[in-house]
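Asks: Sequence unavailable; structure follows:
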């Protein structure tokens, strides 16, 4: 009976940890969407709320890291569960960094001048497509984590190359604007920094997908062509 009780308590500890990680994922996803919305609208209050929320995300990182350490020390998990805890620690780090990138976007949005003249190009339009793709990628990565869906995770990893290509296209367009009209330099630079932050969020979403595969299959696929050979489910 004591062994059964210990096992049940261990399962409960794992589920509590999992729930809190998913909660953290939801918080950073909201941060990202609110940061992009504040950049689109120039809403300084919304941008400030994103920045304020980052302290809560940071505290969650500390608390969850501590919970993982205690779980390992107290429960001494077997191989499969230890793999899950190790991957969870890495997921937590990626989530915190997504929050940091969202905060960077919000800080730029906070300093945006709504009266910055009638621009030849719309700075939000320059990054809108990239933001939409990465927003979907982040959502799907968190969904794959919640369901431990390795097939979805593989598809997400393959999408990262597309995100990188789109970022380079945005960068070229913004550089062209700046070369053709010096008046666009300041807003174009802001859009460029935001595009880079969005691209980095895509990288962290890809990392989360890789962690899902590590949890499910026990394979560390970082720095490999795993997705290229498995994207069709082979």
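Replies: Perfect, thanks for sending it. In this text, all values refer to a predicted model and were calculated from it rather than measured experimentally.

Asks: rest of the way, CA atoms for contacts and neighbours
Replies: Fine.

Asks: So which bits of the lengthiest helix in the chain are buried?
Replies: Secondary structure of the chain per DSSP state H: the longest helix is helix 2-41. By 16 or more other CA atoms under 10 Å, the buried positions in helix 2-41 come out as 10, 13-14, 17-18, 21-22, 24-40.

Asks: try stretch 40-60
Replies: 40, 42-44, 46-51, 53-54, 57-58, 60.

Asks: With respect to residue 161, which of those residues is nearest?
Replies: Of all these, residue 161 sits closest to residue 40, with 25.6 Å by CA to CA.

Asks: If you drop the residues flanking it in sequence, what lies closest to the closest one?
Replies: Distances taken as CA to CA, 6 or more residues apart in numbering place residue 124 nearest to residue 40, at 5.5 Å, with adjacent residues excluded.

Asks: picking that back up, ok, the buried residues of stretch 40-60 vs residue 169, which is closest?
Replies: For the buried residues of stretch 40-60, the residue nearest residue 169 by CA to CA is residue 40; the value is 19.9 Å.

Asks: for the buried residues of stretch 40-60, which one is nearest residue 164?
Replies: Looking across the buried residues of stretch 40-60 and measuring by CA to CA, the closest to residue 164 is residue 40, at 22.0 Å.

Asks: What is the burial count for residue 177?
Replies: Using other CA atoms under 10 Å, residue 177 is surrounded by 17 other residues.

Asks: and the gap between it and residue 6?
Replies: Residue 177 sits 63 Å away from residue 6, going by CA to CA, to the nearest Å.

Asks: How about residue 84?
Replies: Distance, residue 84 to residue 6, using CA to CA: 18 Å.

Asks: Touching, residue 90 and residue 211? I think so.
Replies: Yes - counting by CA atoms under 8 Å, residue 90 touches residue 211, with 7.5 Å between them.

Asks: Those two: who's more crowded?
Replies: residue 211 (30 against 15).

Asks: here's the one I want to compare it with:
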């Protein structure tokens, strides 16, 4: 069966637009989360908004997945076209997990009443993860991703160093803040806090994964 390249090109353009919309929607979640952290408060209204974003991301991911399957069955893409669709399929899973992390962080901050000391220290690390996300989004629009590999890897390594130092410094800070009688409270607070910062670390991992998903598509 002959491939209809006009139909395939149209389908791919629509898929690209939908994928970029999903990427943008997930970013809105992180900007909303950063605002809550900066304001040191998670209201029920803010949490409801995060849930709305989270649901929209999940719905959009399912729609894009179905579109990918339909394009493959209808247009029978080959070579770079097929690689692009596969890259999108892998990446929407990354976006879904990033959305899950953002929503879970907001719920922890609301439910567990994390101390002000903990919240104050989140802004910088969260901001750096958003910067990395923005860099990935920008790079995806380029024709050749290989020339950005060194920059991406350097930003990733830098974040990892900051993450490890942040974790170590936080332990020292909390141990100085709480008295010996507050050991159980310290454990509870630090456990919740460590979950949050690990999720921020995983966000950056998924950003790097998205970049790698498209390297083979763009560099052929």
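Replies: Happy to help now that I have it. What you see is a predicted model; the values in this text were computed from it and never measured.

Asks: To which residue of the second structure is the residue nearest to residue 40 of the first structure aligned?
Replies: Alignment note: residue 124 of the first structure maps to residue 119 in the second structure; criterion TM-score structural alignment.

Asks: Count the residues that sit near that match.
Replies: When neighbours are counted by other CA under 10 Å, residue 119 of the second structure registers 18.

Asks: That one and residue 81 of the second structure, how far apart?
Replies: From residue 119 of the second structure across to residue 81 of the second structure, the span is 44 Å (CA to CA).

Asks: same check, this time on residue 11 of the second structure
Replies: 10 Å.

Asks: what about the spatially most central residue of the second structure, distance to residue 8 of the second structure?
Replies: The residue lying closest to the centre of the second structure (CA atoms, centre = their mean) is residue 98, at 3.6 Å. Counting by CA to CA, the separation of residue 98 of the second structure from residue 8 of the second structure is 29 Å.

Asks: in what helix or strand does the counterpart of residue 213 of the second structure in the first structure lie?
Replies: Aligning on TM-score structural alignment places residue 213 of the second structure opposite residue 211 in the first structure. Here residue 211 of the first structure, judged by DSSP states H and E, is contained in helix 185-217.

Asks: roughly how far is that helix from the heart of the chain?
Replies: 6 Å (CA atoms, centre = their mean, to the nearest Å).

Asks: After that helix, which helix or strand is next? Please name it.
Replies: Next element after helix 185-217 of the first structure (DSSP H and E): helix 226-230.

Asks: That following helix aligns to what range in the second structure?
Replies: Following TM-score structural alignment, helix 226-230 of the first structure has no partner segment in the second structure.

Asks: Find the residue closest to the match of residue 213 of the second structure in space, skipping its chain neighbours.
Replies: residue 87 (5.6 Å).

Asks: And for the one you found, the neighbour number?
Replies: 19.

Asks: secondary structure class for residue 65 of the first structure?
Replies: State at residue 65 of the first structure, reduced to three classes by DSSP: H, G, I helix; E, B strand; the rest coil: helix.

Asks: can you tell me the helix or strand for the closest residue to it other than its chain neighbours?
Replies: Once flanking residues are discounted, residue 65 of the first structure sits nearest to residue 89: 6.2 Å by CA to CA, 6+ apart. Residue 89 of the first structure belongs to helix 79-110 when assigned by DSSP H and E.

Asks: Could you tell me the angle between that helix and helix 185-217?
Replies: For helix 79-110 of the first structure against helix 185-217, the angle by axes from the mean of the first three to the mean of the last three CA atoms, to 10 degrees is 170 degrees.

Asks: Now helix 79-110 of the first structure on the second structure. Mean distance?
Replies: In the superposition with the second structure, the average deviation recorded for helix 79-110 of the first structure is 0.9 Å (mean CA distance after the TM-score superposition for the first structure).

Asks: Let me know the next secondary structure element after that helix.
Replies: helix 123-147.

Asks: so after that following helix, what's the next helix or strand?
Replies: Assigned by DSSP H and E, the successor of helix 123-147 of the first structure is helix 150-180.

Asks: quick one: terminal-to-terminal distance for stretch 66-85 of the second structure?
Replies: Using CA to CA, the distance between the terminal residues of stretch 66-85 of the second structure is 11 Å.

Asks: Would you enumerate the residues in contact with the aligned partner of residue 35 of the second structure in the first structure?
Replies: Residue pairing (TM-score structural alignment): residue 35 of the second structure is matched to residue 37 of the first structure. Each residue near residue 37 of the first structure by CA atoms under 8 Å, 6 or more residues apart in numbering is listed here: residue 43.

Asks: what does residue 98 of the second structure give?
Replies: Residues near residue 98 of the second structure by CA under 8 Å, 6+ apart: 26, 202, 203, 206.

Asks: let's see 7 Å
Replies: Counting by CA atoms under 7 Å, 6 or more residues apart in numbering, residue 98 of the second structure touches residue 203.

Asks: In the first structure, what residue corresponds to it?
Replies: Per TM-score structural alignment, residue 98 of the second structure is aligned with residue 98.

Asks: distance of that match from residue 24 of the first structure?
Replies: Distance from residue 98 of the first structure to residue 24 of the first structure, by CA to CA: 11 Å.

Asks: One more: residue 101 of the first structure?
Replies: Distance, residue 101 of the first structure to residue 24 of the first structure, by CA to CA: 15 Å.

Asks: now residue 137 of the first structure
Replies: 16 Å.

Asks: I am finished for the moment; much appreciated.
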